[in-house]
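**Student:** coords below, sequence missing:
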């Protein structure tokens, strides 16, 4: 256990994978503030405990209290990526392939002909952990050719509690060959508590004037469309349940939200991106990020026994889907000598 003036960090063994690899669980907490659980399996956020209007804490993210939940056959079969770090490239890549400098690379396809969330990605790896002052740092080496990606990638994920009510997640990466990188944390949020009612009663606000429409495979068409006069206009807080079952062709394709929002402001700078509010518990989450986009998924395919349909809302700060194949989108290309950085902060309040 490590204790500083502001943050307490506790490490404990969490079991082993079928292949014998040991998994560690780390709890970061601040007195009277948040407590956040992180697993070295997938650099996964397993819990965020935040107080409500009544002062009672609740775990506001989907996940499990022990390793067995993540290894259970029913979870592995549906595999919703609860709280995991996603890489090398989050979201979908059309045809599981892209070209860099005229060279075509074929990737591991894991969603039909396409790749989703890096194939057999970072979410399934064991990360090395170390305590760095008030922070937890997890490190991973992705070798050249991993899931078809070129270059050896050195990755770090740092989790910290910079304030009593705030969680910061920072990703960094370097490569020895040109490659694509797009990292995110795949948290599913229900501010009523993990086992609370669905997210239809939550109010959502996203600072985005545009979004990227999708096709029948949930891949972007390449267009950037204004949110005006659509269910994607959540520039002011809107009740989620009043939006996601509307008669809009994009909602029909996604069965609700499964879309990337083009965030306002300058990518690479930490700026407000979204606000989620549960009127019953009074909990509010404000999300700020350096990423250019925010993937919003309304949990449409969640199903028993793992979770209920629309039990939680996934908010994934990242680059746009299929960016390696769409030149008009902000690039995910990382070259030797460059440093990839992405940072997101989750701030929890009550009304």
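**Tutor:** That came through fine. Just so it is clear, the structure is predicted and the values come from calculations on it, not from any experiment.
**Student:** Every contact and neighbour count from this point should use C-alpha atoms.
**Tutor:** Fine.
**Student:** chain center to the strand or helix carrying residue 14: distance?
**Tutor:** Per DSSP states H and E, residue 14 falls inside strand 8-16. Distance, stretch centre to chain centre, for strand 8-16: 22 Å (CA atoms, centre = their mean, to the nearest Å).
**Student:** Comparison target below:
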């Protein structure tokens, strides 16, 4: 196992660093811009390596291209209706970066910042830290956030996101990686198989804001309780107007510290992964935005519609404004702690 630090480039004259972690047959690169996973190589059933996350070769491409590829989003990932919320009787107005709503922490949220990174060789990990002041993008409270990435010999990628505050605030961090188990440069993911451990999802209205309903997935395009191709119903525009998914699923509670959110497999190569988390929801997103604005990714790969799929474990979108959704409040003396564990495996072909 090794960790190597190198220069990745600059943004506005500020250095962006890269940390390469290798453990067994898995290796990954973490960059300090957006605390993003930039590369992640895993083998298939014949030992052939592929980089299974979408990303870019230079910092400026991360800045210019939409989609938060590989990033940590916050202070509140996903959407907040009308860019405002009320906490302890006080209403706060946030930046309207998806007017009239707020998404992923605003114009300069955590996914648009350069973090401070350090290797933790003893724990086979890289830890990144970001401090943001009271009033940042409209949020109350100064917040200190850390994200720790660790490779284990299983093999698995573990991600632990933590935050503390000096005033009552709201926090919802999410890892916004795009997976393509055939390789980031292999085209669309419609034929890759997905299971989501959720009996319900949160339907959305205008601006993709949840209506507040917890609707059953049974008999809908959102029923991934049994593994099926991602593209099986993706063209059903009566249920999926964008011809793609961008929805929160309410994860089933197994009564354990971590619940399984999803299981994905690329049948042709046998590469597979599971996602386990302590969070109540997962946003399933099929990279629909690349359909309108394709991007040139690593090695000149073109990312078009459905080039990858995101499984963002999280609190529910707009939870601060919907009382029966899980609370997103964080208070002084408390620690927000979001755990993801992503084991990789080879499926029987």
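**Tutor:** Right, received. Where do you want to start? As the structure is a prediction and not an experimental result, all values here were calculated from the model.
**Student:** that older thread, what residues in the second structure pair up with the helix or strand following the strand holding residue 14 of the first structure?
**Tutor:** Using DSSP H and E, the helix or strand that follows strand 8-16 of the first structure in sequence is strand 22-29. Mapped onto the second structure using TM-score structural alignment, strand 22-29 of the first structure spans residues 15-22.
**Student:** hang on, the earlier thing: which other helices and strands does the strand holding residue 14 of the first structure contact?
**Tutor:** Packing contacts for strand 8-16 of the first structure, counted by 3 or more CA pairs under 8 Å, 6 or more residues apart in numbering; DSSP states H and E, involve strand 2-3, strand 22-29.
**Student:** Export the ones you listed to a markdown table and append columns for distance to residue 341 of the first structure and mean neighbour count.
**Tutor:** As requested, those are exported to a markdown table (distance: least, CA to CA, whole Å; neighbours: other CA atoms under 10 Å):
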| stretch | distance to residue 341 of the first structure | mean neighbour count |
| --- | --- | --- |
| strand 2-3 | 27 | 14 |
| strand 22-29 | 22 | 20 |
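**Student:** still on that earlier bit, buried ones in the strand holding residue 14 of the first structure?
**Tutor:** Using 16 or more other CA atoms under 10 Å as the test for burial, strand 8-16 of the first structure gives 8-9, 11, 14.
**Student:** got the contact list for that strand?
**Tutor:** The contact list for strand 8-16 of the first structure (CA atoms under 8 Å, 6 or more residues apart in numbering) reads 1-3, 22-30, 66-67, 131, 134, 136.
**Student:** which stretch among the helices and strands packed on strand 8-16 of the first structure comes nearest residue 161 of the first structure?
**Tutor:** Nearest to residue 161 of the first structure, of all those, is strand 22-29, at 7.5 Å by CA to CA.
**Student:** Report the mean deviation for that closest one after fitting onto the second structure.
**Tutor:** Taken over the aligned residues, the distance from strand 22-29 of the first structure to the second structure averages 0.7 Å (mean CA distance after the TM-score superposition for the first structure).
**Student:** Distance from the chain centre to that strand, please.
**Tutor:** Worked out by CA atoms, centre = their mean, strand 22-29 of the first structure lies 19 Å from the chain centre.
**Student:** swap in stretch 185-194 of the second structure?
**Tutor:** Offset of stretch 185-194 of the second structure from its chain centre (CA atoms, centre = their mean): 18 Å.
**Student:** Ok, stretch 80-90 of the first structure next?
**Tutor:** How far stretch 80-90 of the first structure lies from its chain's middle: 6 Å, per CA atoms, centre = their mean.
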